[in-house]
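**Student:** predicted model and sequence below, questions to follow.
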Amino acid sequence: MSSQEPFIQTQLPLIVEGVQLDIAAIHRAGTLAPTVFLHGFGSTKEDYADIVQQAAFAGHRFVAYDAPGCGESQCSDLSKISIEFLMRTALQVLEHFGIERFHLVGHSMGGLTALMLAYQFPNRVLSFVDIEGNIAPEDCFLSRQVVDYPAADGEAFFAAFIERTRHAPAYASALYAASLKHKVRAGAVRGIFQSMVDLSDNADLMGKFLGLKCPRMFMYGDQNAALSYLPHIQAQGVRLAQIPECGHFPMYSNPIVMWQQIADFQKSTAQ
C-alpha cells in the first residue's frame, strides 16, 4: 500500500467567457514539478486519482479536474463548451493553483485540449503525454459521429451514441459506455464533438504537435497500432508508447503499464 500523501478534493468557482463554472478538482501538493491531467470525453478526474498509489510520482504535485459539462463540474451554459472553451478553463485552473510550468497529460478530448494549450503557451509545458488525442482527421472515430449520425435532438443522439459505443469491438468500450450518461451532460456533447471535428479537419493539428519544442510522447492501445501517422511522428522525435491489450482507454484496460510509461517518460525529461 502506498504511503504517499492522499489527494484533496475541491470546488473552483470560475467564470470563463461569461459562463459560470463550478469545477470539481482533485490535487496534491508536492515539491517536484507538477503534472496536469486533462481527461477525455466521457471520463473524469478520477481516471488519474491513482497517481497517489504510484511510488514513481512521490513528491510530485498534481491537478486533475472534471471538464465543464462532465463529472461533478457544473456549467451554466452547456452550449458554449468547445475545445477552445476547455482550453480557457484549463488556463483558469492553472491560475487558481498558481502553476506556471508543468508536465501535461491529456487523453482524447483532453489530449486535443492539451495540444492547443501547449501550442499557445509552449514555454509553460515541461513535457506532453498525448494519450490518443486528436492530431489528424482519422482520430475522430468518436466525435465524427455527430456528422455521421445526425440527430436534431441532443438527448436522442447521445443515447444512440452510447449504444453504438457499448457494442464497439474494442477493449473497455462497454465499460466506458456504461457510465457515459452519468459522466457527461447531453447538452455538452454537440459543441464538444463539432469543435473536435473542425479542429481535426482544418487546424493542422499534426503541424502543431510536431512543432512543439517540449518532449512529446504519444500513447496508444495496440488495437490502434494501425494509425497511419505513427511512423511519421516517431521519425520526427516523438516517443511512442504502445499499450498492450488496450484500445482507446489505457486507464481502464491496462493502467499499470500506462502509469509506468508516463513515469518513465517524465523521468527521462527531468530538467
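**Tutor:** Now that the structure is in, tell me what you want to look at.
**Student:** drop to CA atoms for contacts and neighbour counts, all remaining ones
**Tutor:** Fine.
**Student:** gap between the spatially most central residue of the chain and Pro231?
**Tutor:** The centroid of the chain falls nearest to Gly110 when counting by C-alpha atoms, centre = their mean (2.4 Å). Applying C-alpha to C-alpha, to the nearest Å, the value for Gly110 to Pro231 is 23 Å.
**Student:** try this one next to it:
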Amino acid sequence: MPQLDVGGATLVYDDEGPRDSAEVPLVFVHGWTANRRRWDHQTAHFSARRRVVRLDLRGHGESTGAGARTIEEPARDVLALLDHIGVERCALVGHSMGGMIAQTIALAHPARVERMVLVGSIGRMTYSRGRGLLMAASMLVPYRLFVAANIRRAFAPGYPREEIRAHIRASAATPREVVMTLYGAMRAFDVLDRAGEISVPTLMVHGYHDVQLPVRQMLRMAGACPDAVVRILDAGHELPLEKPAELTSALDSFLTAKP
C-alpha cells in the first residue's frame, strides 16, 4: 500500500489507472469520519480509462496523524500528495468535508484544478436552531453516541439499518481527537463570500433529503458560483453510499462534457 509521510502524519493512498491517459487524473477526497473506500464505485468505473487517486485523510482509515484545526491543513496534505506522485493538474472530487478541502485548494491554487465536483458540500457551515441544539447535546454524551447521532442523520429514510450500524462502527473507530478537532475546523469553515472567485467548472451534487448540510445552503453557494452545474439526487448526505451508480453517472457526464 503506497504511503506518504508528511507533517507528522502517514497518509495511505491508492493510485490506479493508466498513466498515459489524455484525461487529467481524477482525485477523490472523502469526508469527516470516512475513508477512501467511500469511492469504491467511482474508482472501479473511472480507473479503467484514467488515473484515479484517493487517500485516507490524516487520522482516518489507515492513515495516522492528529486532527487538523483548520481545513487548510488537510488541503496542504492533498497538495503534498499530488506533488509526491507528480500530478500537476487534476479533476478534484470532494464529499462533505472533502468538498471543503477541494474548495480551499481551488481558491488558493486554481491552476492545479481543471474541474471540481462538490458532493454534499457547502461553502459555509450554517446550523438551524434545531440542529445546533442537537449538536450541542450530542457533544455531551459518550463519543460513540455522538458519532452515532451524526451518522444516523446522514442517511435518507429507508436506508438499511444494519448498514448504518456498520458505518457507525467504522466512523467510531476514527480517534476522538481527530473527529472533534476536525468538527471545530468545519464549523469555522467559511468561503461562501468567495464563491464568485471559483474559476473552474464546478458540479454540485446534493441529496434532496440531506439534513446534515441542507440543499438550500448548497443552492445559495451555486447562485454565486459562475460555472456551477447542479444535480439533486433522491438521497441523504451519504451520496457515495446511498446512490453510488447515480453519482458515478453524474460525474461521468460532467467530466466528459466540453468546457
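**Tutor:** Sure thing, it's come through. All of these numbers come straight from a predicted model, not from anything done at the bench.
**Student:** quick revisit: does the residue nearest to the centre of structure 1 touch Ser43 like I think?
**Tutor:** No: using C-alpha atoms under 8 Å, Gly110 of structure 1 is not in contact with Ser43, being 9.6 Å away.
**Student:** what about Phe189 of structure 2, neighbour count?
**Tutor:** 20 (other C-alpha atoms under 10 Å).
**Student:** what do we get in structure 1 for it?
**Tutor:** Aligned counterpart of Phe189 of structure 2 in structure 1: Leu199 (TM-score structural alignment).
**Student:** same question, Asn35 of structure 2
**Tutor:** Using TM-score structural alignment, Asn35 of structure 2 sits opposite Thr44 in structure 1.
**Student:** right, and its match touches Cys70 too?
**Tutor:** Yes: here Thr44 of structure 1 reaches Cys70: they are 6.9 Å apart, a contact under C-alpha under 8 Å.
**Student:** quick one: which of those two has more around it?
**Tutor:** Cys70 (28 against 23).
**Student:** quick one: contacts for that one?
**Tutor:** 42-44, 183-185 (C-alpha atoms under 8 Å, 6 or more residues apart in numbering).
**Student:** in the stretch 101-250 of structure 2, which spans are strands?
**Tutor:** 113-119, 202-207, 228-233 (DSSP state E, counting those that start in this stretch).
**Student:** the second one vs structure 1, average distance?
**Tutor:** Spelled out, that is strand 202-207 of structure 2. On superposition with structure 1, the mean distance recorded for strand 202-207 of structure 2 (mean C-alpha distance after the TM-score superposition for structure 1) is 0.7 Å.
**Student:** residue range for that strand in structure 1?
**Tutor:** Going by TM-score structural alignment: strand 202-207 of structure 2 matches residues 216-221.
**Student:** list the contacts of Pro175 of structure 2.
**Tutor:** Under the criterion of C-alpha under 8 Å, 6+ apart, the neighbours of Pro175 of structure 2 are 59-60.
**Student:** separation between it and Thr181 of structure 2?
**Tutor:** Applying C-alpha to C-alpha to Pro175 of structure 2 and Thr181 of structure 2 gives a distance of 10 Å.
**Student:** Gly67 of structure 2 too?
**Tutor:** Counting by C-alpha to C-alpha - Gly67 of structure 2 and Thr181 of structure 2 are separated by 5 Å.
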